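Asker: The following block contains a protein sequence and its predicted model.
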Amino acid sequence: MGANEVVELLAAPFSMGAGAVIAVYVAQWVLSRLAAGGDGYTRKKGENLATKEDLADAVKQLKEFESARTEVAHNDWIAREWKTVRARNLEVFAARLQENYEQAQAFCTSCMSGVVPQRASNSGAEVALQSLQRLYYPELEASVAVLLDKCARVKACSSRYGRAVADAPAEPTEASDGRLGEAGELMLDAVGELRDASDAAIAKLTTLTRQLFAVDSLDKQRDTSAD
């Protein structure tokens, strides 16, 4: 309250008296201080609330970051373990490839002598090869499928040739020679196709092996060092 306001109160028709004027002034001063204090309290409370929200947001971001980092680390661990398992089974897989090839060749050799094995297929070796391929080497599915198909064809053609040999008369005829010759040609064609399929599968496996062991990268590093 200013001086003019005090004068006006003293000059009022219904004078309040000096004591009343002072009381009014003090009351207004106290109320103004309380109001100022209230504004400061509200402002301080707002600042604290904003700080708390910022802290909560920072904690949330930190948790998201940790979750993402954990996921990346887990995925990296899975990738390393997957690569290790694939590398560890390469030798077994190659052995299964060779096993199926050799068994088809052995079946063919037996039929050429006129002895047709009672069991034309070796489901155990086939299943073992297919299981390894499906578990660890999905990129070799086509190569394995072709190889097994050619193995089956060699056995079928060899069986036909073996029966022709077994059924050939003691005195060969033009008809029996024709059947034997036709069966022999089919068998030899099947054997050639099997050899090509085996070579293709081994080439694919060799490429995969170089990728798993990063052989090409090592070669480049060695060449760079030599330069």
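Answerer: Alright, I've got the coordinates. Computed from a predicted model, the values in this text were never measured in an experiment. Residues are numbered from 1 along each chain as shown.

Asker: from here on, contacts and neighbour counts on C-alpha atoms
Answerer: OK.

Asker: quick one: the helices in the chain?
Answerer: Under the criterion DSSP state H, helices of the chain are mapped to 3-10, 17-88, 90-112, 123-136, 141-167, 174-212, 215-226.

Asker: List the buried residues in the first one.
Answerer: Okay, so that is helix 3-10. Buried residues in helix 3-10, defined by neighbour count with 16 or more other CA atoms under 10 Å: 9-10.

Asker: And for stretch 108-122?
Answerer: In stretch 108-122, counting by 16+ other CA under 10 Å, buried: 108, 111-112, 114-116, 120-121.

Asker: Show residues contacting that stretch.
Answerer: Here stretch 108-122 makes contact (CA atoms under 8 Å, 6 or more residues apart in numbering) with 103, 107, 152, 154-156, 158-159, 161-163, 165-166, 187.

Asker: repeat that for 6 Å
Answerer: 158-159, 162, 165-166 (CA atoms under 6 Å, 6 or more residues apart in numbering).

Asker: okay, pairing it with this:
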Amino acid sequence: MDSALFLQLLFTFLVAGGGAYFGSYIREKGKSLATKEDIGKITAIVEKVRTEVNHLDWTKREWTNLRRIKLEELLNHVHETERFLTSAERCALDGTILDATDPRPELETIETLYFPELRPEMKVLLAVVSDRVNRSSQMAVRVRQAINSIDMNAQKAAFEQYSRERDLAAYILAVDALRKAAARVLTQILPPQ
């Protein structure tokens, strides 16, 4: 019986030791698996945050680039207004009204959509341009009347009146103010070098 008891005790110790070992092994494997799952979840969260940050960064860069392009387009339309006004005045000297695309709507659209901070300068410029367009149209009417009545003095008087009334300095000042404001905007939207 001693040997049976000994075998029974030995078997009990082996089973208990094996159970303890395998229990510990399974516990460690469970912890390892849980850690792997946690790491996987954390990695997924980090990747999602990284993707969102990269998207926000990309969006900001694209908006900055679009505004830079639109600012250049806005200034090109300002140059168009000078050509438009010059053409309107030349037509008016012949007693005709200019039949060309007016750049003012494009200026207003770009300012409204992309540069509301330029609104005060744009309002002044558009008012000055509108005044010159109206005055050149009035001169065209007076010149046409003078041409129809074959009165060269009336034609000359119409041009002289227009020359006295048009305010070139106001246009130059308005363009200059808009350019300076645009330069300020450009330095604000472009990243520092």
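Answerer: Received the coordinates, thanks. From a predicted model like this one, the values you see are computed outputs, not experimental measurements.

Asker: tm score of chain vs chain?
Answerer: TM-score of the superposed chains, computed with TM-score structural alignment, normalised by the length of structure 2, equals 0.62; 183 aligned residues with a CA RMSD of 4.3 Å.

Asker: returning to that earlier point: could you say which of the helices of structure 1 is packed most deeply?
Answerer: Ranked by mean neighbour count, the helices of structure 1 are led by helix 141-167 with a mean of 21 (mean count of other CA atoms under 10 Å).

Asker: Excluding sequence neighbours, find me the nearest residue to the most centrally placed residue in structure 2.
Answerer: Centroid-nearest residue in structure 2, with CA atoms, centre = their mean: residue 67, separated by 3.4 Å. Taking CA to CA, 6 or more residues apart in numbering, and ignoring the residues beside it in sequence, residue 67 of structure 2 has residue 114 as its nearest neighbour in space, at 6.4 Å.

Asker: how far away is that neighbour from residue 107 of structure 2?
Answerer: With distances taken as CA to CA, to the nearest Å, residue 114 of structure 2 is found 11 Å from residue 107 of structure 2.

Asker: for residue 31 of structure 2, same thing?
Answerer: 66 Å.

Asker: got it, and residue 68 of structure 2?
Answerer: 15 Å.

Asker: likewise residue 122 of structure 2?
Answerer: Going from residue 122 of structure 2 to residue 107 of structure 2 by CA to CA gives 8 Å.

Asker: what's the overlap in contacts for the two?
Answerer: What both residue 122 of structure 2 and residue 107 touch, as defined by CA under 6 Å, 6+ apart, is an empty set.

Asker: Could you find the counterpart of residue 18 of structure 2 in structure 1?
Answerer: The equivalent of residue 18 of structure 2 in structure 1 is residue 37 (alignment by TM-score structural alignment).

Asker: do the same with residue 115 of structure 2
Answerer: Using TM-score structural alignment, residue 115 of structure 2 pairs with residue 138 in structure 1.

Asker: count of neighbours near its match?
Answerer: The burial count assigned to residue 138 of structure 1 is 11, neighbours taken as other CA atoms under 10 Å.

Asker: quick one: contacts for it?
Answerer: By CA under 6 Å, 6+ apart, the contact set of residue 138 of structure 1 is empty.

Asker: With structure 1 overlaid, how far apart is stretch 20-29 of structure 2 on average?
Answerer: Once fitted to structure 1, stretch 20-29 of structure 2 is off its aligned match by 2.0 Å on average (mean CA distance after the TM-score superposition for structure 1).

Asker: Next one: residue 94 of structure 1 from residue 143 of structure 1, what distance?
Answerer: Residue 94 of structure 1 is 12 Å from residue 143 of structure 1, where distance means CA to CA.

Asker: Please disregard the earlier target; I meant residue 56 of structure 1.
Answerer: According to CA to CA, residue 56 of structure 1 and residue 143 of structure 1 sit 56 Å apart.

Asker: Tell me how far whichever residue in structure 2 pairs up with residue 27 of structure 1 lies from residue 137 of structure 2.
Answerer: Using TM-score structural alignment, the partner of residue 27 of structure 1 in structure 2 is residue 8. From residue 8 of structure 2 across to residue 137 of structure 2, the span is 119 Å (CA to CA).
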